[in-house]
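Engineer: Structure, please.
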Amino acid sequence: MYTSQGPISSRCSTGSGPAMIQTHFLGPHPLIRHYLARLNVEGILRSHLPQGRTGALNHGQAICVLVHNILASPGPLYRLENWVAPIEPGALGLTTGQKGAINDDRVGRALDALGSPRAREVWFHLALRTIKQWRLSTERVHFDTTSVTFFGEYTSSVDEPRMDTFFTPGYALIFTRGIGIQLLFFRVLFVFEATNPLRVFLL
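Structural biologist: Down below sits the predicted model:
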C-alpha cells in the first residue's frame, strides 16, 4: 500500500531561481501512533520486556515501529531499514538518531524479548488497557485460558465420547477425553462425556 514513498528531496525552478523541495512522508503513521499511545503499547512493553542491550531504541519503540510497518506496508524484516528511511521520524514518535537505529537485527532482538517468559504479562496488560480505554463490557468480551485437570474414575463415564450441548450464560466448560480440545464459545456449554483424564477449560 505504501511501499513506494517517493524521493526525500527534489529540485525545482521558481521565479526566484532554483529551489529544493523537501518531502516529509507522513502517511497513516500519525493515526497509528495515536492509537499506540492510547494503548500505552511502548510503556507496557518497556515495563515487561527484558531490556538487555538496546542502544538508541528500547524494545517497546522497536516493536511499535514494526506495528507501523505491518499496518501500513507489510514486508520482510530485511527491508525495514529502507522502508523507514523516507518517513518523518516524528510521525513514528522517534528522533532522527532513533530512526537511524532501525534495522532487521534490532527489531529481531525486540521480538526475541517479546517471546521470553518475562513477556507473558504483556498481553494481559494490553487487554486491560484496551478494556479501560474503550470501556468494553466484559459481560460479553471475556477470554481466559485457565485450565483445570481432574484424574480419577467416574461411575457415569462411558467408553464412547458423547456430546451434549447446553446454553448457559457466562461460562463455557469443555470436557474432553484424552487430548484437551479448547473450544472458545461465549455463553455456550459443550459437555463431552468421557473417561480419564477429564480436562475442564474455563472461560
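Engineer: Please count neighbours and contacts with C-alpha atoms only from this point.
Structural biologist: Noted.
Engineer: Okay, strands next: where are they in the protein?
Structural biologist: Secondary structure of the chain (DSSP state E): strands at 9-14, 17-22, 147-150, 162-167, 174-177, 188-193, 198-201.
Engineer: how far does stretch 48-67 sit from the chain's center?
Structural biologist: The chain centroid and the centroid of stretch 48-67 are separated by 14 Å under C-alpha atoms, centre = their mean, to the nearest Å.
Engineer: Run through the residues that contact G180.
Structural biologist: Applying C-alpha atoms under 8 Å, 6 or more residues apart in numbering, we find G180 in contact with R199.
Engineer: What lies in contact with stretch 62-81?
Structural biologist: 1-3, 28-29, 32-33, 36, 41-42, 92, 102-104, 106-107, 110-111.
Engineer: Any of those buried? List them.
Structural biologist: The neighbour count (16 or more other C-alpha atoms under 10 Å) marks 29, 32-33, 36, 41-42, 92, 102-104, 106-107, 110-111 as buried among the contacts of stretch 62-81.
Engineer: I'd like the structure of this one too, to check against the first:
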Amino acid sequence: MSDLDSLQHRTQFLGPFPILRHYAARLRLREILAAHLPAPPGTRLHPADTLLLLADNIQISRMPLYGLSGWAEPYRPEVLGLTPGAMTALNDDRAARALDTLFDADRASLLTEVVVRAVREFHVDLDRVHNDSTTLTLHGAYRRADGRTVRGKRTVRAALGAQQG
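Structural biologist: Predicted coordinates:
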C-alpha cells in the first residue's frame, strides 16, 4: 500500500466566508462588537458572533431571521467562526435577542470605533469620502416606525416624501 492509497479526498463548501472573515478580522469587528455588547452569563453564542453572521447573511443572501440556522447549516462551524456548540445555538430567537442587544448598546460609540478602525486599517483618504445617509428606501407597512421612544432611545420614523425634523 502506497502513501497515496491512504489519502482521502473531501469537498467542503466555503462560499465567500474566507473573504468576509478576512476583512472582519482586519477591522476587528468581533472584538469591537464584543466590547460593546454584553453577553448573558452562560451563553453559547455571543451576540457579537450572531450579529457577524447576520451581516454575512445580508451580504450573501438576505435570508429572513427564521431561515438563519438553515442558511448556516451547510457550512462547517469553523468556516462561520463558530464552535459546534455555538452552531447548534443559532436560531431566530437568538438573532432577535442579539439585535435587541445592539439596539440597547451605545451604537454611536460602536460605529465610531468601527469607522476609525476602517480608516486606519485601510488608509482611507477622508478627503475623498462622502457619506450621504439621508435617504433610506423602505417597502411595506411600518406602522410602528413613528419615532417613538423605546427603552429610552428614539426609534426611526418612516414617512412618505421629504420630511422636516
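Engineer: Show only the entries of the buried ones among the contacts of stretch 62-81 of the first structure found in helices.
Structural biologist: Using DSSP state H, the subset of those located in helices is 29, 32-33, 36, 41-42, 104, 106-107, 110-111.
Engineer: How about the aligned partner of A118 of the second structure in the first structure, nearest residue that isn't a chain neighbour?
Structural biologist: Correspondence of A118 of the second structure to the first structure, assessed by TM-score structural alignment: T130. Leaving aside its sequence neighbours, T130 of the first structure sits nearest to L39 (C-alpha to C-alpha, 6 or more residues apart in numbering; 6.3 Å).
Engineer: contacting residues around the aligned partner of the one you found in the second structure?
Structural biologist: By TM-score structural alignment, L39 of the first structure lines up with L27 in the second structure. Residues near L27 of the second structure by C-alpha under 8 Å, 6+ apart: 114, 117-118, 121.
Engineer: and with 10 Å instead?
Structural biologist: Contacts for L27 of the second structure (C-alpha atoms under 10 Å, 6 or more residues apart in numbering) come out as 21, 113-122.
Engineer: follow-up on the earlier one: would a markdown table of the ones in helices among the buried ones among the contacts of stretch 62-81 of the first structure with distance to R53 of the first structure be doable?
Structural biologist: As requested, those are arranged in a markdown table below (distance: C-alpha to C-alpha, whole Å):
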| residue | distance to R53 of the first structure |
| --- | --- |
| H29 | 27 |
| I32 | 27 |
| R33 | 25 |
| L36 | 24 |
| V41 | 20 |
| E42 | 17 |
| D104 | 15 |
| R106 | 10 |
| V107 | 12 |
| A110 | 10 |
| L111 | 13 |
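Engineer: and which of these is nearest P50 of the first structure?
Structural biologist: For those, the closest approach to P50 of the first structure (C-alpha to C-alpha) belongs to A110, at 9.2 Å.
Engineer: Counterpart of that closest one over in the second structure?
Structural biologist: Match for A110 of the first structure (TM-score structural alignment): A98.
Engineer: just checking, its match touches H46?
Structural biologist: Yes: checked against C-alpha atoms under 10 Å, the pair A98 of the second structure and H46 is within contact range at 8.2 Å.
Engineer: quick one: common contacting residues for those two?
Structural biologist: 37-39.
Engineer: Please pick the buried ones from those residues.
Structural biologist: Among these, the ones that count as buried (16+ other C-alpha under 10 Å) are 37, 39.
Engineer: ok, so of the shared contacts of A98 and H46 of the second structure, who is nearest K153 of the second structure?
Structural biologist: L37 (16.2 Å).
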